[in-house]
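*Asks:* Give me a model of this one.
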Amino acid sequence: MSTPDGEEPVSDRSWVLSEVRRKTIAEIVLQEGTVSTANLSRRLQVSEMTIRRDLKKLEELGILKRTFGGAIATGRSEDVAISQRAVQNREKKEAIARACAALVQPGEILLMDAGTTMAACAAALPEESGILVVTNGIMVVNSLLNKTGIQVYVLGGTLELAPQLITGISVIEKLRSLHADKAFITSSAMGEDGSISDANIHQSEIKRYMMQAASQKILAIDSSKIGHHSLNRFAHISDFDILVVDDQITPEHLARLGREAKRIIVAPVSSAAPPTSLAKRSPEAAEPGSASRRMPL
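*Replies:* Here you go, the predicted structure:
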């Protein structure tokens, strides 16, 4: 029996699981680098025609590139090894980190995303500030180990070794009960249309809940990730109060994003000059420390 879009069902499940199947295909391709249509057909128990349609859709999203008889990873949506990501665009991440640290006020509660950019932001935080950092990122925790003046709350759940983060329903349930002054979020990619996406399915959902739990939402992303798309879209640039980006961003990208972003802070990479703010602070921004009495840990 065919589905409404002409696809064959996966076992006895409904055609509505086609999105789940495509995410599974993307994860396989990204993990293995290359895969054949016939192999995917056998593993997912659907026809090769269905697989070819899925691959076409994923190629349109920029997640993979179709080849004769299969597909290869593009490298844009992959959860790249931590050791490799830690050295990629290091100067840009450090510039962004300094600009993010300058936004933090004493006594604030911060929600911090996982990843190498967030690890750099954590390392730049002022130690004697009385702030509390809530995170599910192992690299963020490691950056704060020697900062005795900063309190750290680690969200508990299932450890994902490769991206070094903690996921699971327990993380989401805890975030539902919290309120923070600021949420610092990063991502794998930002489209020219302002769409924000990430390679990790589970972390994308956690990012959404972090954003919901904070009075002020700050996106920290280096310029090399702009103009690309990753597997899981979780937000739009207009959902954030502030975008922090390095000064290697192209004028064209800056102009396009400037039409959507509430405020952009451009962090200088190669000089000691202060960051440049291209828009006024959102009037909805919360007062510093306003969440400190409302967050049950």
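
*Asks:* For the rest of this, base every contact and every neighbour count on C-alpha atoms.
*Replies:* Noted.

*Asks:* my guess is residue 125 contacts residue 101, does it?
*Replies:* Yes. Counting by C-alpha atoms under 8 Å, residue 125 touches residue 101, with 5.1 Å between them.

*Asks:* neighbour-wise, which of the two wins?
*Replies:* Set residue 125 next to residue 101 and count neighbours by other C-alpha atoms under 10 Å: residue 125 wins out with 21 against 16.

*Asks:* all strands of the stretch 101-250 of the chain, in order?
*Replies:* Ranges of strands within the stretch 101-250 of the chain are 109-112, 132-135, 151-154, 158-160, 165-167, 180-185, 189-190, 195-198, 214-220, 232-236, 242-246, based on DSSP state E, counting those that start in this stretch.

*Asks:* So which of these is nearest residue 42?
*Replies:* For residue 42, the closest of the strands of the stretch 101-250 of the chain is strand 232-236, at 25.0 Å, according to C-alpha to C-alpha.

*Asks:* which secondary structure elements does that closest one contact?
*Replies:* Secondary-structure packing of strand 232-236 (3 or more C-alpha pairs under 8 Å, 6 or more residues apart in numbering; DSSP states H and E): strand 195-198, helix 201-212.

*Asks:* and the longest helix for this protein?
*Replies:* As assigned by DSSP state H, the longest helix anywhere in the chain is helix 18-32.

*Asks:* Now do that helix against helix 201-212, angle only.
*Replies:* With axes from the mean of the first three to the mean of the last three C-alpha atoms, to 10 degrees applied, the angle from helix 18-32 to helix 201-212 works out at 110 degrees.

*Asks:* how far is helix 18-32 from where the chain is centred?
*Replies:* 18 Å (C-alpha atoms, centre = their mean, to the nearest Å).

*Asks:* which residues are in contact with that helix?
*Replies:* Outside of helix 18-32, the residues within contact range by C-alpha atoms under 8 Å, 6 or more residues apart in numbering are 35, 40, 44, 54-55, 58, 63-64, 71-73, 75, 77-79, 231.

*Asks:* which of those residues are buried?
*Replies:* By neighbour count, with 16 or more other C-alpha atoms under 10 Å, the contacts of helix 18-32 hold 35, 40, 54-55, 58, 63-64, 71-73, 77-79, 231 as buried.

*Asks:* Could you tell me which of those are located in helices?
*Replies:* 40, 54-55, 58.

*Asks:* Kindly tell me how buried residue 238 is, as a neighbour count.
*Replies:* Other residues close to residue 238 by other C-alpha under 10 Å number 17.

*Asks:* The closest residue to it other than its chain neighbours: how many residues sit nearby?
*Replies:* Leaving out its chain neighbours, the residue that sits closest to residue 238 by C-alpha to C-alpha, 6 or more residues apart in numbering is residue 261, at 5.2 Å. Residues lying near residue 261 (other C-alpha under 10 Å) number 20.

*Asks:* Sequence B follows; please return its structure for comparison with A:
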Amino acid sequence: MDAVRYTDAPARRDELLRRLAAEGYVSSSRVAEELGVSEMTIRRDLRQLEDDGLARRVVGGASLPGLGHGRPFDERAGTGSAEKRAIAAACLAMLEGAETVALDAGTTVAPLAGMVRPGTTIISHSAPVIQSAIERTDIALIGIGGVYQPETRSFAGAAARRSIGDYAVDVAVLSATAVDRSGILVANALDAELKQELARVARTTILLVDHSKLGARAPIRVGGLDLVDTVLTDAGADPDDVRTLIDAGAAMVVAPALAEEGVS
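*Replies:* Now for the predicted structure:
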């Protein structure tokens, strides 16, 4: 086995995913020895895969999380909340002039439902977005129904996809499990279909991804980087990751960090 190849993190994580798919479990110590890297490196890789919903860390290694779905919505919502607020605030400025905004399912996108300007029409299949929009009296809401998915707290399936196709959208705001040179990646096939449809019906599409998603991996490809007009991430992004995506053709925007509460 060529150990030199596995000094590259994306290739190493791909190999870990391949082994997980084939065996259902990987041992940190064994795979570190076989790939020619430290056990600490493997543990770091497995932590990233767990954050992406692609593995579940257990004593001595990691196992499959279950049928390829990502981490539950409520579990993901508490991760990187400051970065997600900064991304949402930066995205709000990019919605100026948009009358109809489609909001995807995702913990980074959901806060926008409470932030868009009065008079906006929101279209969404996300239960948290729909609930937040219902609580406002100054916007219009079009809720997209379908098969409910607890792990994403959203509706999906053929009915949802057909419903989205009936509307003309000024801006679609999407989320993703990962984004790399190959494009936009997710962990749920039904979720991928709706993202494709949202991008198709929108005049402008913005992808919101916190810095942990840059260069990460997920099993299902939604589309290339040209599926969206802008990729918006947070100030914690590694400049090398940002440059890699720019070189691959992405229009990148990095949201400035928000001032800490109580700090003047």
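
*Asks:* After superposing, what score do the chains get?
*Replies:* Overlay of the two chains. TM-score (TM-score structural alignment, normalised by the length of structure 2): 0.72; 212 aligned residues with a C-alpha RMSD of 3.0 Å.

*Asks:* For the buried ones among the contacts of helix 18-32 of structure 1, give me CSV that also has distance to residue 208 of structure 1.
*Replies:* Listed next are those as CSV, based on distance: C-alpha to C-alpha, whole Å:
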residue, distance to residue 208 of structure 1
35, 31
40, 31
54, 26
55, 27
58, 23
63, 21
64, 25
71, 30
72, 29
73, 26
77, 18
78, 20
79, 19
231, 15
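
*Asks:* Aligned against structure 1, show me the partner of residue 133 of structure 2.
*Replies:* Counting by TM-score structural alignment, residue 133 of structure 2 lines up with residue 144 in structure 1.

*Asks:* and if you look at residue 115 of structure 2?
*Replies:* Looks like residue 115 of structure 2 aligns to residue 124 there (TM-score structural alignment).

*Asks:* can I assume that match is in contact with residue 99?
*Replies:* No. At 9.1 Å, residue 124 of structure 1 and residue 99 do not qualify as touching, with contact defined as C-alpha under 8 Å.

*Asks:* which residues sit in contact with residue 84 of structure 1?
*Replies:* Contacts of residue 84 of structure 1 (C-alpha under 8 Å, 6+ apart): none.

*Asks:* What does it correspond to in structure 2?
*Replies:* Per TM-score structural alignment, residue 84 of structure 1 is aligned with residue 75.

*Asks:* can you tell me how far its match sits from residue 151 of structure 2?
*Replies:* In this structure, residue 75 of structure 2 and residue 151 of structure 2 are 9 Å apart, going by C-alpha to C-alpha, to the nearest Å.

*Asks:* try residue 29 of structure 2
*Replies:* 31 Å.

*Asks:* need the contact list for the counterpart of residue 72 of structure 1 in structure 2.
*Replies:* When structure 2 is aligned by TM-score structural alignment, residue 72 of structure 1 is paired with residue 63. Going by C-alpha under 8 Å, 6+ apart, residue 63 of structure 2 touches 20, 24-26, 55-57.

*Asks:* which of these are also in contact in structure 1?
*Replies:* For the contacts of residue 63 of structure 2, the contacts that are reproduced in structure 1, applying both residues aligned by TM-score structural alignment, their matches' C-alpha atoms under 8 Å, are 20, 24, 55-56.

*Asks:* From these, pick the one nearest residue 199 of structure 2.
*Replies:* residue 55 (28.5 Å).

*Asks:* Quick check: closest non-adjacent residue to the aligned partner of residue 184 of structure 2 in structure 1.
*Replies:* Using TM-score structural alignment, the equivalent of residue 184 of structure 2 in structure 1 is residue 196. Closest residue in space to residue 196 of structure 1, ignoring its immediate chain neighbours: residue 190 at 4.7 Å, by C-alpha to C-alpha, 6+ apart.

*Asks:* And for residue 194 of structure 2?
*Replies:* Closest to residue 194 of structure 2 by C-alpha to C-alpha, 6+ apart is residue 161, at 5.8 Å.

*Asks:* Now do the contacts for the counterpart of residue 246 of structure 1 in structure 2.
*Replies:* Superposed on structure 2 with TM-score structural alignment, residue 246 of structure 1 falls opposite residue 234. For residue 234 of structure 2, the contact set (C-alpha under 8 Å, 6+ apart) comprises 83-84, 86-87, 209-211, 254-257.

*Asks:* between those residues, which has the most around it?
*Replies:* Ranked by the number of neighbours (other C-alpha under 10 Å), these place residue 87 first, at 28 neighbours.

*Asks:* helices and strands around the helix or strand where residue 49 of structure 1 lies, which ones?
*Replies:* Using DSSP states H and E, residue 49 of structure 1 maps to helix 48-60. Contact here means 3+ C-alpha pairs under 8 Å, 6+ apart; on that basis helix 48-60 of structure 1 packs against helix 18-32, helix 37-44, strand 64-67.

*Asks:* For the ones you listed, give me a markdown table that also has distance to residue 205 of structure 1.
*Replies:* A markdown table is the format used below for those (distance: least, C-alpha to C-alpha, whole Å):
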| stretch | distance to residue 205 of structure 1 |
| --- | --- |
| helix 18-32 | 14 |
| helix 37-44 | 24 |
| strand 64-67 | 22 |
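
*Asks:* and these, which is most packed in?
*Replies:* With neighbours defined as mean count of other C-alpha atoms under 10 Å, the helices and strands packed on helix 48-60 of structure 1 peak in mean count at strand 64-67, which reaches a mean of 20.

*Asks:* just how off-centre is it within its chain?
*Replies:* For strand 64-67 of structure 1, the distance to the chain centre is 24 Å (C-alpha atoms, centre = their mean).

*Asks:* what's in contact with it?
*Replies:* 26, 29-30, 55-56, 58-59, 71-75.

*Asks:* ok, which pair from the residues you listed is furthest apart?
*Replies:* Largest pairwise distance in the contacts of strand 64-67 of structure 1, by C-alpha to C-alpha, is 16.7 Å, between 56 and 75.

*Asks:* picking up where we left off before, ok, for the match of residue 72 of structure 1, nearest residue in space, not its chain neighbours?
*Replies:* That would be residue 25: by C-alpha to C-alpha, 6+ apart, it lies 4.3 Å from residue 63 of structure 2.

*Asks:* thinking again about what came up before, and which of the contacts of residue 234 of structure 2 is nearest residue 12 of structure 2?
*Replies:* Distances from residue 12 of structure 2 to the contacts of residue 234 of structure 2, taken by C-alpha to C-alpha, are shortest for residue 211, at 19.5 Å.

*Asks:* Right, I'll leave it there.
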